[in-house]
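Novice: here are the coordinates; sequence isn't available:
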């Protein structure tokens, strides 16, 4: 398994339902920040502007794809002059979240998209490294896979069949992975760092060390061993790892172990003691202390708590709401 697949396999993800948004005339909707979503979509017809906070507005034309991440507020609008109104009441008032109509004029813009909601630890791991806005023009070769996936989503939404719910979730995951690939490839082509561990995965030396950590996380790695495995001196490796990844190698190793252990706590009936031993800890108390530092709760509390539920019924149903 490649390093990105290792990371994605540990994310606690809840797919949202896809939604079709139809609008006409001058309009502008403001979406508040603080969400733990990656929201994405495609312009099926017409055009509109998307304006994330702290990022340049982008004009989205027919066939363009986009993704907004990191919980940043943003505005979607027909132009840059119309005064924005709160988007939440618009979606709360809709008869069906799967198809939302807004504005009194004839429909001239149609958007279709979906969203991925992450738990808090996964959101910190993933969304903060991504740009406020990822814009993929329709003419780009990289948009082909996104277009195919979003067409599949549109078909499943318009005419649900056996297994549609399962199909929808898997396709949304595919869209997200493709967006990560596009971001990584475009930043590499431009000579810009992608940020966080995504940059690290693209680096031959640090990416190699991450693959070893992911594949043998229970091993009692030392910085010397990791450095030697990628042909670097200890000091050069430690400095480069911290610069690219954002934390020292052994700190990253501990965080990775705890995320992997968290997956076991959620998905298996193994005892905390057994899980501690599987991830290289000689005592349950040492494991519990490390787990709480990284994940914010004890292993038993983490296992027993229910997944966070949205405060409102619309909270994970559309790529456009907050």
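Specialist: Thanks, I have the structure now. None of the values given here were measured: they were computed from a predicted structure.

Novice: going forward, measure contacts between C-alpha atoms and count neighbours the same way
Specialist: Fine.

Novice: mind listing what's buried along whichever strand or helix holds residue 252?
Specialist: Secondary structure assigned from DSSP states H and E places residue 252 in helix 249-267. For helix 249-267, burial by neighbour count (16 or more other Cα atoms under 10 Å) applies to 249-250, 252-266.

Novice: what do you get for stretch 25-41?
Specialist: 27-33, 35-41.

Novice: okay, the residues you listed in a markdown table with distance to residue 137 next?
Specialist: Written out in a markdown table, the entries for the buried residues of stretch 25-41 read as follows (distance: Cα to Cα, whole Å):
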| residue | distance to residue 137 |
| --- | --- |
| 27 | 22 |
| 28 | 22 |
| 29 | 22 |
| 30 | 23 |
| 31 | 23 |
| 32 | 25 |
| 33 | 25 |
| 35 | 25 |
| 36 | 25 |
| 37 | 22 |
| 38 | 18 |
| 39 | 16 |
| 40 | 13 |
| 41 | 12 |
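
Novice: from those, which ones fall inside strands?
Specialist: 28, 29, 30, 31, 37, 38, 39, 40, 41 (DSSP state E).

Novice: of those, closest to residue 281?
Specialist: Closest approach to residue 281 among those (Cα to Cα): residue 37, at 33.5 Å.

Novice: where does the closest residue to that closest one other than its chain neighbours land in three-state SS?
Specialist: Among residues not flanking residue 37 along the chain, residue 117 sits closest, at 4.3 Å (Cα to Cα, 6 or more residues apart in numbering). Applying DSSP: H, G, I helix; E, B strand; the rest coil to residue 117 yields a three-state assignment of strand.

Novice: my read: residue 117 touches residue 36, true?
Specialist: Yes. Under the contact definition of Cα atoms under 8 Å, residue 117 touches residue 36, with a separation of 5.5 Å.

Novice: buried sites along stretch 88-99?
Specialist: Neighbour-count burial for stretch 88-99, counted by 16+ other Cα under 10 Å, picks out 88, 91, 92, 97, 98, 99.

Novice: could you pull out the helices for the chain?
Specialist: Listed from the start of the chain, the chain has helices (DSSP state H) covering 3-10, 88-92, 120-126, 143-158, 164-190, 196-202, 204-215, 223-229, 234-245, 249-267, 272-278, 284-295, 299-304.

Novice: most packed of those?
Specialist: Taking mean count of other Cα atoms under 10 Å as the contact definition, the stretch among those with the greatest mean neighbour count is helix 196-202, which reaches a mean of 21.

Novice: could you name the helices and strands sitting against it?
Specialist: helix 3-10, helix 164-190, helix 204-215, helix 234-245 (3 or more Cα pairs under 8 Å, 6 or more residues apart in numbering; DSSP states H and E).

Novice: hmm, try it at 7 Å
Specialist: With contacts taken as 3 or more Cα pairs under 7 Å, 6 or more residues apart in numbering; DSSP states H and E, helix 196-202 sits against helix 204-215, helix 234-245.

Novice: structure B:
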């Protein structure tokens, strides 16, 4: 049997629904702070728009409490090895659990190392805690909509199954952040991508079938047929899909498919298709110089005007405005 190298090299890596969605999150920037903290200590972190924060407690203990989030309180005693992700960048305080003096972030003696990495030594002469804290910013409109569907905090304890991967990624991220070699910036971005995706996947996979409507598109994972429909849309966004064809592809009647898709995903199948196409097109406008018509035809539109109307409805900006903001 002859091995077909061309065929093997042309075979694309498969993605789950979660992976294909999270991999389109369009991270803008990332930086980390390695902190050595000694009791008594307390830090007040402001809310930051369009920002996802994280904290990994490497050693010692720490307490984290949210500020001004009555609808979703956060009050956690962290142990060594615990990881917390704050998808919405909410304001919060970190402390040794005893100090009531919380110093604002902008008043801390932070030492600048490079554009991606800072160091902090802070507190008194008591017991020590070491943390790696990070901030990741986003601008993609659909990414921001995704973040709005997530809780204020995703807490992953040391014994959780995903934590070993998270600790390894944070260790690599810390090493790269300190490094100033060629290619470091790209590595930091990729590692931060993996860190966020790992934490979110851990959370989202635990939510399958429990709160489908609160997580919008994640509800699709509760039904294999709807999952298949979403995968088809992701794999072939340029195809002129109709409601009937998608329903046939997954073995459902047109009516049942439409009702179940809307119930689980939160959008109609055609609205979801449009939103996915516009998300991909948004990235094209940021990363290529292709014309509007070229990008429009790439995602199944023959008319530049029709594409532009759909794009502005979903994204909130015209293609030209996105180009100017890039």
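Specialist: Here it is on my side, so go on. No experiment lies behind these values; they were computed from the predicted model shown.

Novice: picking up where we left off before, let me know the closest of the ones in strands among the buried residues of stretch 25-41 of the first structure to residue 272 of the first structure.
Specialist: With Cα to Cα as the yardstick, the closest approach to residue 272 of the first structure among those comes from residue 37, at 30.2 Å.

Novice: what lines up with that closest one in the second structure?
Specialist: Structural alignment places residue 37 of the first structure opposite residue 51 in the second structure (criterion: TM-score structural alignment).

Novice: got a list of what that match touches?
Specialist: Going by Cα atoms under 7 Å, 6 or more residues apart in numbering, residue 51 of the second structure touches 88, 89, 135, 136, 137, 138.

Novice: alignment lookup: the fourth one to the first structure.
Specialist: Yep, that's residue 136 of the second structure we're talking about. Counting by TM-score structural alignment, which is the criterion used here, residue 136 of the second structure corresponds to residue 116 in the first structure.

Novice: that match against residue 17, yeah?
Specialist: No. Counting by Cα atoms under 7 Å, no contact exists between residue 116 of the first structure and residue 17, whose distance comes to 9.1 Å.

Novice: higher neighbour count, the two?
Specialist: Neighbour totals were compared for residue 116 of the first structure and residue 17, and residue 116 leads with 24 against 21 (other Cα atoms under 10 Å).

Novice: which residue sits closest to the more buried one, ignoring its sequence neighbours?
Specialist: Beyond its immediate neighbours in the sequence, the residue positioned closest to residue 116 of the first structure (Cα to Cα, 6+ apart) is residue 15, lying 4.8 Å away.

Novice: quick one: map the one you found onto the second structure.
Specialist: Structural alignment places residue 15 of the first structure opposite residue 29 in the second structure (criterion: TM-score structural alignment).

Novice: same check on residue 100 of the first structure?
Specialist: In the second structure, the position corresponding to residue 100 of the first structure is occupied by residue 120, as judged by TM-score structural alignment.

Novice: next, the contact list for that match, please.
Specialist: Taking Cα under 7 Å, 6+ apart, one finds 33, 34, 35, 36, 109, 110, 111 in contact with residue 120 of the second structure.

Novice: ok, residue 77 of the second structure next?
Specialist: Listed by Cα under 7 Å, 6+ apart, the contact partners of residue 77 of the second structure are 62, 63, 64.

Novice: one more time with 6 Å
Specialist: residue 63 (Cα atoms under 6 Å, 6 or more residues apart in numbering).

Novice: what does it correspond to in the first structure?
Specialist: In the first structure, the residue equivalent to residue 77 of the second structure is residue 59, according to TM-score structural alignment.

Novice: just residue 248 of the second structure next, same as before
Specialist: Structural correspondence for residue 248 of the second structure with respect to the first structure (TM-score structural alignment): residue 228.

Novice: for the spatially closest residue to that match that is not a sequence neighbour, give its distance to residue 227 of the first structure.
Specialist: Leaving aside its chain neighbours, residue 228 of the first structure sits nearest to residue 234 (7.5 Å; criterion: Cα to Cα, 6+ apart). When distance is defined by Cα to Cα, to the nearest Å, residue 234 of the first structure is 5 Å away from residue 227 of the first structure.

Novice: ok, and the closest non-adjacent residue to the aligned partner of residue 157 of the second structure in the first structure?
Specialist: Applying TM-score structural alignment, one finds that residue 157 of the second structure aligns to residue 137 in the first structure. If the residues on either side of it in the chain are set aside, residue 137 of the first structure comes closest to residue 64, at 4.5 Å by Cα to Cα, 6+ apart.

Novice: quick check: the one you found touching residue 139?
Specialist: No. Assessed by Cα atoms under 6 Å, residue 64 of the first structure is found out of contact with residue 139, at 8.0 Å.

Novice: those two: which has the busier surroundings?
Specialist: The residue with more neighbours, out of residue 64 of the first structure and residue 139, is residue 64; 22 against 10, by other Cα under 10 Å.

Novice: check contacts around that one.
Specialist: By Cα under 6 Å, 6+ apart, the contact set of residue 64 of the first structure is 42, 43, 136, 137, 138.

Novice: out of the residues you listed, name the ones that lie in strands.
Specialist: For the contacts of residue 64 of the first structure, secondary structure assignment (DSSP E) places 42, 43, 136 in strands.

Novice: the first one and residue 62 of the first structure, how far apart?
Specialist: I take that to be residue 42 of the first structure. Going from residue 42 of the first structure to residue 62 of the first structure by Cα to Cα gives 8 Å.

Novice: the two: which has the busier surroundings?
Specialist: Under the neighbour definition other Cα under 10 Å, residue 42 of the first structure and residue 62 were set side by side, and residue 42 has more, 27 against 17.

Novice: what number of residues lie near the residue nearest to the more buried one when sequence neighbours are not counted?
Specialist: Closest residue to residue 42 of the first structure in three dimensions, ignoring its sequence neighbours and counting by Cα to Cα, 6+ apart: residue 65, at 4.4 Å. Using other Cα under 10 Å, residue 65 of the first structure has 26 other residues around it.
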